[in-house]
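S.K.: below are the sequence and a predicted model for it; my questions follow.
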Amino acid sequence: MEQIKVLIVDDEYLIRNLIRKRINWEEQDMTIVGEASDAHEALNMVDTLRPDIVFTDICMPFIDGIEFSRMVTEKHPAIKIVIITGHDEFEFARRSIKLGIADFILKPIHAAELLNVTERLKKKIQEERTRKQEFEKLKEELRQSLPFLREKFLNRWILQRLSASEILEEQSFFNLPFTEGNLLRIAVLELSLTTPEQTQEQNLLLSMDGRKRVEAFFSGSPESVVFMDNKNQIVVITDVRGRDVAVDCELLKKDLIHSLKCFVCIGVGNRHSSLRDIPIGYREACRALNYKTFVGKNQVVCYEDVVESGEQQYRSNPELLEELHFYISAGAAEKAAAVLKEILRFPFSEVSQMRLAAMDIIAQCQNIEAEQKINGGDTLNKDTLAAVLLSDNLPDIQKKLEAHIAALSGSINAKNSTKAGYLIERVKDFLNKNLSSPDLSLVNTAAAFFVSPGHLGRLFKKATGQTFVEYLTDIRIKRAEILLKTTELKGYQVGDEVGIADPHYFCILFKKKTGKSVNEYRKGTKCNA
């Protein structure tokens, strides 16, 4: 941290010299950068030298120390001013505290008092410098983080219906070029490589290159904003005054195909005049983009062309779609079919709207197939899509979608059953190998297989018809029967071998399960032998 700069202002040379020599300024990590004999000279030096501390006499010709201090603090509020005053002037000087005077020194000047003042001021200045450095560091971090924060807000904006005040505040902070009342339109671009196999790295690089190209394309339009959404799609929000966004997108598509050698699909939402309707425009653009399934790759699809005008236009119901997703993932075909009917209960006015609803449902199925790693889903989806395209009435579309959901739910159930059966067999083997452990329980067995006790208990009941404890008790008693038949172990020793350390409890449990006491059972087996 640089040395603290000190300026001495006094019309008496002896006082200035006394202040200079009273203490070792270097040891205080301070340096005297100048001296002035009057306020006029001092004001010029303050502007030039920018001292941290000014020692000034209160009684000087032309301009006194109080007026001089006022002029300095008005222009340079960070400078610390120390008034040098005599006893007879002290009350007058103390009234100047409202000017922001940092401290006072009484004449005659003593080294101890001067040291106390400089120590206090040094500590205060260093604290202020540290705070300033931290503040500057935070400002720099904020500056570096600004693009990320801007992108984060834009993604929140397109997904949530924010309040008008929140939008205006964030818009001002991030300097977004939009005005309430002007027509805005959103385009969503999806880029994909032409090769069938694509790595995550290749897709990421393609998106980055594509974004740069899109930003360059719209660089001459200050009323446009380009960013990436959470699905790694490129989003453009633009003011439509004086431009045809659909035409722009056709030109942009050709440029991207030519320069990046990739497939390009662009969905364009309707025009909206309220900043709060941006999420609606984004959803429209995404739905138009999803229509690529019907129209093929390298297309620009406008929402207004997909959904013909009608009294009620279809809009996705996220809650119902999420509920559908849950029931299909759980393999609950009947409940999923009920939710499907609820989704398709919308009063459609056009076939295109029914197809949009069907696409929402098929998209959920595609997501589930990816999550559950279901093979063969592509063929199923293509067949269903083809059926939807060929159907011109809701009953046919609903029938095809119900069959689609039933098939997917069945695949998930089959997969889960196989997985559950394998787990139960492993657990049974684990129990047999650890049967002598008295600590064997549902909790520690579940922990050994990294599943929850509740889940394991339900699987056990479904697979064996018994609770976990019932099954464990049965195999322990069966093992005990074998030991009683084949060894000379005493009853309590048999109990230890099967994990029941309490002899009394073992005897009670054995008789309850077999109808005989341990001794009766052993005698019976010997008689039979």
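M.R.: Arrived safely, thanks for sending.

S.K.: only C-alpha atoms for contact and neighbour calcs from this point on.
M.R.: Noted.

S.K.: isn't Ile288 right up against Phe294?
M.R.: One correction, residue 288 is Ala, not Ile. No - between Ala288 and Phe294 there is no contact under C-alpha atoms under 8 Å: 10.5 Å.

S.K.: which one of those two is surrounded by more residues?
M.R.: Legend: neighbour count by other C-alpha atoms under 10 Å for Ala288 and Phe294, higher for Ala288 (26 against 12).

S.K.: can you pull the contacts of the more buried one?
M.R.: Shown in contact with Ala288 (C-alpha atoms under 8 Å, 6 or more residues apart in numbering): Ile266, Gly267, Val268, Gly269, Val301, Cys302, Tyr303, Val306.

S.K.: next helix or strand past whichever strand or helix holds it?
M.R.: Element membership for Ala288 (DSSP states H and E) is helix 278-290. From helix 278-290 onward toward the C-terminus, using DSSP H and E, the following helix or strand is helix 292-295.

S.K.: and that next one, how far from the chain's centre?
M.R.: Centroid displacement of helix 292-295 relative to its chain, using C-alpha atoms, centre = their mean, to the nearest Å, is 32 Å.

S.K.: just the residues contacting that helix, thanks.
M.R.: If you take C-alpha under 8 Å, 6+ apart as the criterion, helix 292-295 is touched by Cys265, Gln299, Val301, Leu389.

S.K.: another one to put next to it:
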Amino acid sequence: MGLYKLMIVDDEEEIRLGVIKKINWQEHGFVVVGDAENGQEALEMAEKLHPDVIMTDIKMPFMDGLELGKRIVDLMPSTKIIIFSGSDDLEYAHQAIKINVVEYVLKPINSIELIEVLKRLKDKLDKEYDDKRNMEILKKHYVESIPVIREQFLVGTLEGRITKEQWEENEKKLGLDLIDKYLSVALINLDTISKEQDDSLILISIKKIVDETIIGYCKFISFPYLDKIAILLSFNEKDNIMKAIKGLNEVCKVFESVFESTISVGIGRIYDNINEIRLSYRTAQSALDYRPILGNGKTIYIDDVEPDNTIQLQFDEQDEIHFLNSIKLSNEDNIREVVESVFKKMEESFVSLEKYRIYLMEVLTSILKLVQSYNIEINSVFGEEFNFYSHLEQFNSIEEIKKWFIEKSLILNEIIKKERVNSSKLLVEKAKEYIKNNYDDYELSVEKLCSKLHVSPTYFSTIFKKETDMNFVNYLTNIRLEEAVKLLNTTDEKTYIIASKVGYQEANYFSYVFKKKFGISPSRYRKN
């Protein structure tokens, strides 16, 4: 394991820098990746840096150490918290225990004592990571905790071989009687792995991380399936999918920290019938296909990226999935190659002319359903008064038909790409409009915004950053400060009134953010 990432938070710069300078961090297994002077700033920094450890003073302006600890435990439960305090008040200690603080250090900070704290913490972190890496222990855990018959039963459910009656008959004895009203399937894909590591044991490790991490977010059952980990998620309300996404993103972060490689998660559509789990599984696979666009190492929810339309496949399922995905996601060369493979299968089959026609109609039908799912005008792809069956009679060879399919596939590919770009721009414009109308809400957050837009925070953050070149927090801060400048220039209102009007509950924090942006306090700005 490399050096553990550590952040130091204290409103007194002298103490902060003193702690950083007086310790040889690398010698004890740590590297200081950032320091902050208040809890609010530390929280924003931690969301970017994902530290293993945060050392924080207990008393600070804007957000104290205990509140910071609570927020960190919620957002990054694997991060360890060390509290500094100038008081040995038992109430502080009790509150620290409630948020799982690993060490409580009294000020003034003694370097010898702090080094001992670091040694204990490194031993604790080493043990946690070693346990996750110990494949033999993980293998034993897997064999003992997941009976083979239960795993086969769940695989049968994904593949549509288990009826609702069979599920109800076996759920209690197999420990599957935790299902609520709504169900969804998530698939975890191993993006990269070194040749020295055993894929099957890595999957066991992923399963253990899932079981330990998302237990507080939703009901679930996890199990290996082919080369992935499948998770059957269950909720009382459909909106609870957002909590599951949050938990699965934490799984991705923990895995990357431990193994220094990435996993991605695809989440399928939500259904209320056990017989439809197979449909959720297929759409979870489709969600993973968007990794080339959205990137590895994150959770992708199918409703964020694709219209709600389950394509009913009529010819070879895997071939058709490959064909449709190439139209949705690939470049021209790949589309040509995939269409070639579709026709190669036909050319190698010696069947009647009528069967050739049926095969081509099945391929065309799948394209037409794709056109319909994106609400694309058929004429924009196929031209006016399109009738393929009569058009088929005009072709003189298979080669001409193949060229026709390539041409139409490329046209559809281009339209879908434009539609995706337009959808992203529309989403961002809606977000900007909402921020413009609600920047005065001091509780406005990316989670609150996404609940209004009905998208997951992970997907929104990726699209928003791509379209605006800044994250949500920075954009919101800029809007608030622009409005604050207008009010300072055009009114005589007190600074605390302006702070409240632009979404800051505390006037002191507003002044801090304003000065950080403009290099001058609001009151001095007005005088100048």
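M.R.: Good, I have the coordinates. This one's a predicted model, so the numbers in the text were calculated from it and none came from an experiment.

S.K.: TM value for the aligned chains?
M.R.: Remark: TM-score between the superposed chains equals 0.35 [TM-score structural alignment, normalised by the length of the second structure]; 216 aligned residues with a C-alpha RMSD of 4.0 Å.

S.K.: hang on, the earlier thing: tell me the most packed of the contacts of helix 292-295 of the first structure, by neighbour count.
M.R.: Most neighbours among the contacts of helix 292-295 of the first structure, by other C-alpha under 10 Å: Val301, with 26 neighbours.

S.K.: OK, contacts around that residue?
M.R.: Taking C-alpha under 8 Å, 6+ apart, we find Val301 of the first structure in contact with Cys265, Ile266, Gly267, Val268, Ala288, Leu289, Tyr291, Lys292.

S.K.: and for the last one, the neighbour number?
M.R.: Using other C-alpha under 10 Å as the criterion, Lys292 of the first structure is surrounded by 18 other residues.

S.K.: how near is it to Val301 of the first structure?
M.R.: Lys292 of the first structure sits 8 Å away from Val301 of the first structure, going by C-alpha to C-alpha, to the nearest Å.

S.K.: with Val339 of the first structure instead?
M.R.: Distance, Val339 of the first structure to Val301 of the first structure, by C-alpha to C-alpha: 29 Å.

S.K.: for Leu456 of the first structure, same thing?
M.R.: 49 Å.

S.K.: same check on Leu138 of the first structure?
M.R.: According to C-alpha to C-alpha, Leu138 of the first structure stands 44 Å off from Val301 of the first structure.

S.K.: which residue ranges of the stretch 301-450 of the second structure form helices?
M.R.: Assignment of helices within the stretch 301-450 of the second structure using DSSP state H, counting those that start in this stretch yields the ranges 302-305, 317-329, 332-347, 353-373, 378-382, 388-392, 398-438, 446-453.

S.K.: including mean neighbour count, could the ones you listed go into JSON lines?
M.R.: Listed next are the helices of the stretch 301-450 of the second structure as JSON lines, based on neighbours: other C-alpha atoms under 10 Å:
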{"stretch": "helix 302-305", "mean neighbour count": "18"}
{"stretch": "helix 317-329", "mean neighbour count": "18"}
{"stretch": "helix 332-347", "mean neighbour count": "16"}
{"stretch": "helix 353-373", "mean neighbour count": "16"}
{"stretch": "helix 378-382", "mean neighbour count": "15"}
{"stretch": "helix 388-392", "mean neighbour count": "12"}
{"stretch": "helix 398-438", "mean neighbour count": "16"}
{"stretch": "helix 446-453", "mean neighbour count": "16"}
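
S.K.: wait, which of those helices is closest to Tyr225 of the second structure?
M.R.: For the helices of the stretch 301-450 of the second structure, the distance to Tyr225 of the second structure is smallest for helix 317-329, at 17.0 Å, taking C-alpha to C-alpha.

S.K.: so what does the closest one touch, helix or strand wise?
M.R.: Helices and strands touching helix 317-329 of the second structure, by 3 or more C-alpha pairs under 8 Å, 6 or more residues apart in numbering; DSSP states H and E, are helix 332-347, helix 353-373, helix 398-438.

S.K.: tell me the angle the first one makes with helix 317-329.
M.R.: Spelled out, it's helix 332-347 of the second structure. Angular relation of helix 332-347 of the second structure and helix 317-329 on a 0 to 180 degree scale: 150 degrees, by axes from the mean of the first three to the mean of the last three C-alpha atoms, to 10 degrees.

S.K.: okay, the contacts of helix 292-295 of the first structure in a markdown table with distance to Ile186 of the first structure and secondary structure next?
M.R.: Formatted as a markdown table, the contacts of helix 292-295 of the first structure follow (distance: C-alpha to C-alpha, whole Å; DSSP: H, G, I helix; E, B strand; the rest coil):
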| residue | distance to Ile186 of the first structure | secondary structure |
| --- | --- | --- |
| Cys265 | 14 | strand |
| Gln299 | 16 | strand |
| Val301 | 12 | strand |
| Leu389 | 27 | helix |
